[in-house]
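Colleague: Curious how this folds, go ahead:
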Amino acid sequence: MTHQYQVTGMTCSSCEAKVKGALMTIENVKNVEVSKETNSATITMDKHIALSDFQKALDPKYQIAAINHNELEEQAKSWFETYKPILLIFFYISLITILIQNKNEHFNVTEAMQHFMAGFFLVFSFFKLLNLKGFAESYVMYDVIAKRIPIWAYLYAFTELLLGVAFLTGFNPLITNSVTFLVMSISIVGVLQSVLNKKKIQCACLGAIFNLPMSTVTIIEDALMIVMSGLMIINLL
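Modeller: Modelled structure (predicted):
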């Protein structure tokens, strides 16, 4: 995509070069054309980049502003495009869960959670196993256990697969939910550390197939499994 921006503060050709050089250092920027005559910068990028990121890269004496596009709309589009795979997965799992409940006279919340978690773990483990090595390399970058015991990154994918099968078959609900609560509680620690420290690393939730950034979406995924398994444990006691 290509957007045009207004850049103020440029007074000479040297300024043009400085602005262009600074903007070209930003990740996903492919080309930059700068003109002090029109106080503009035309930037070609792989995906939308926030205006604040451009401003951070520039010297404070240069100010950049959008000209022909709405920043909020572009950020919303960019967010949706980035997380479209995971949003679609959650939509399909939720839809199937609801359709299964149609056979019941009343909506069974516990059974619905069980089926949702089965779908979640089976689908997410599938993407991890498509490229197990790639997943493991991403996972060891932030998981608190995998950092110390790298083999856990490989075992984690199979743990998710087994949990998916356990939820689907109804294997010993107390053990299944207890293991889920423990595993996901440990997993979320590394995720929280990475997000709070604003580390720009790839989320391994869908393995190495999709390049998803670590964000609050990842926290929500893990937290959802923790809450669901916790609620089912309480119901079983």
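
Colleague: contacts, neighbours, all on C-alpha from now
Modeller: Noted.

Colleague: burial measure for residue 53, as a count.
Modeller: 12 (other Cα atoms under 10 Å).

Colleague: got the contact list for it?
Modeller: residue 26 (Cα atoms under 8 Å, 6 or more residues apart in numbering).

Colleague: distance of it from residue 72?
Modeller: Distance, residue 53 to residue 72, by Cα to Cα, to the nearest Å: 14 Å.

Colleague: Mind listing what's buried along the longest helix along the chain?
Modeller: Using DSSP state H to define each element, the chain has its longest helix at helix 71-101. By neighbour count on 16 or more other Cα atoms under 10 Å, the buried set for helix 71-101 is 71, 75, 78, 82, 86, 90, 93-94, 97-98, 101.

Colleague: Please apply the same query to stretch 210-230.
Modeller: 210, 212-215, 218-219, 221-223, 225-226, 228-230.

Colleague: now stretch 169-186
Modeller: For stretch 169-186, by 16+ other Cα under 10 Å, it's 173-174, 176-177, 180-181, 183-185.

Colleague: Let's compare: structure for the following, please.
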Amino acid sequence: MTHTYNITNMTCEGCVAKVSHLLKQLPEVTGVTVNLAQGTADVTMSSHISTPKLQEALKDYPKYQLSEKAGHHHMAAAPAPGTDVFGNPVAEPAKSWVQIYRPILLIAGYITVASTIAATAAGAFNGMAFMRVFMAGFFLTFSFFKMLDLRGFAESYAMYDIVAKKIPAWGYIYAFLELGLGLAFATNWQPVFTNAFTAVLMSVSLVGVLQSVLSKKTIRCACLGAVFNLPMSTVTIIEDGLMILMSVAMLAMYL
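Modeller: I've put the predicted structure just below:
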């Protein structure tokens, strides 16, 4: 069965992801389709769930207020996308690993090519130049996508980052720190400080990523902001780990 509910104060795709994730934690919920424009959610359930119980699922985020939609009071709505007429989930064609992570793979490819060109501009391959340009491209590109929907990124980031969970404003600060690091690497500003700070920042970020992946929770990765719907996985661990390794390697070279 599927019921439609009003949900207020959803402002971005990050809100959509968070509301969907929270409602899906209820064992009776088999599917959730959130309409940001209309401020509604179609909740498919295996057995009836009272409205107070659904509201309880959102209690940690009081800005989201759930109520029964007029005209849909305990009535089955039209089948939501991904469900049949009985409200049962319909399996969608599985996407390949490449299809899922295509945005990150394309970005990594472009940055790698640009870094290789910069590293070989003087003739022999320069490993230091490669890592510096790669990290500049990484932070500038990823901060750009976060800036496209800063609030959405901050809210998605708070779902798994250990600092953002306790300090919601950290998501906003983190996006600007990435921008600053990108500019610092691009201009080679204070390389010792920049690399040391990067190693610490990415290590803290990695803790939350590891916790989410090891807990096997389905959480959207916020690395590319709220623009792309990428799942948290070992790819995210590799991404953060690579930045830590590069910053430590460059720090060792400078020292």
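
Colleague: where exactly do the helices run in the first structure?
Modeller: Using DSSP H, helices in the first structure cover 13-24, 51-57, 71-101, 109-130, 132-139, 151-169, 173-196, 216-236.

Colleague: In JSON lines: those helices, plus distance to residue 7 of the first structure.
Modeller: Shown next, in JSON lines, are those (distance: least, Cα to Cα, whole Å):
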{"stretch": "helix 13-24", "distance to residue 7 of the first structure": "9"}
{"stretch": "helix 51-57", "distance to residue 7 of the first structure": "10"}
{"stretch": "helix 71-101", "distance to residue 7 of the first structure": "16"}
{"stretch": "helix 109-130", "distance to residue 7 of the first structure": "43"}
{"stretch": "helix 132-139", "distance to residue 7 of the first structure": "38"}
{"stretch": "helix 151-169", "distance to residue 7 of the first structure": "46"}
{"stretch": "helix 173-196", "distance to residue 7 of the first structure": "31"}
{"stretch": "helix 216-236", "distance to residue 7 of the first structure": "32"}
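
Colleague: so what corresponds to residue 223 of the first structure in the second structure?
Modeller: In the second structure, the residue paired with residue 223 of the first structure is residue 241, using TM-score structural alignment.

Colleague: Contact partners for that match?
Modeller: 202-203, 206.

Colleague: let's go with 10 Å and repeat that
Modeller: If you count contacts by Cα atoms under 10 Å, 6 or more residues apart in numbering, residue 241 of the second structure has them with 199, 202-203, 205-206, 235, 247.

Colleague: try residue 150 of the second structure
Modeller: Contacts of residue 150 of the second structure by Cα under 10 Å, 6+ apart are 12, 14, 143-144, 156, 171-173, 175-176, 225-226.

Colleague: mind checking what it lines up with in the first structure?
Modeller: Per TM-score structural alignment, residue 150 of the second structure is aligned with residue 132.

Colleague: ok, back up a step: which of the contacts of residue 241 of the second structure sits closest to residue 6 of the second structure?
Modeller: residue 205 (34.1 Å; Cα to Cα).

Colleague: Okay, the closest residue in space to that closest one that isn't next to it in sequence and residue 255 of the second structure: tell me how far apart.
Modeller: Leaving aside its sequence neighbours, residue 205 of the second structure sits nearest to residue 161 (Cα to Cα, 6 or more residues apart in numbering; 6.3 Å). Separation of residue 161 of the second structure from residue 255 of the second structure (Cα to Cα): 31 Å.
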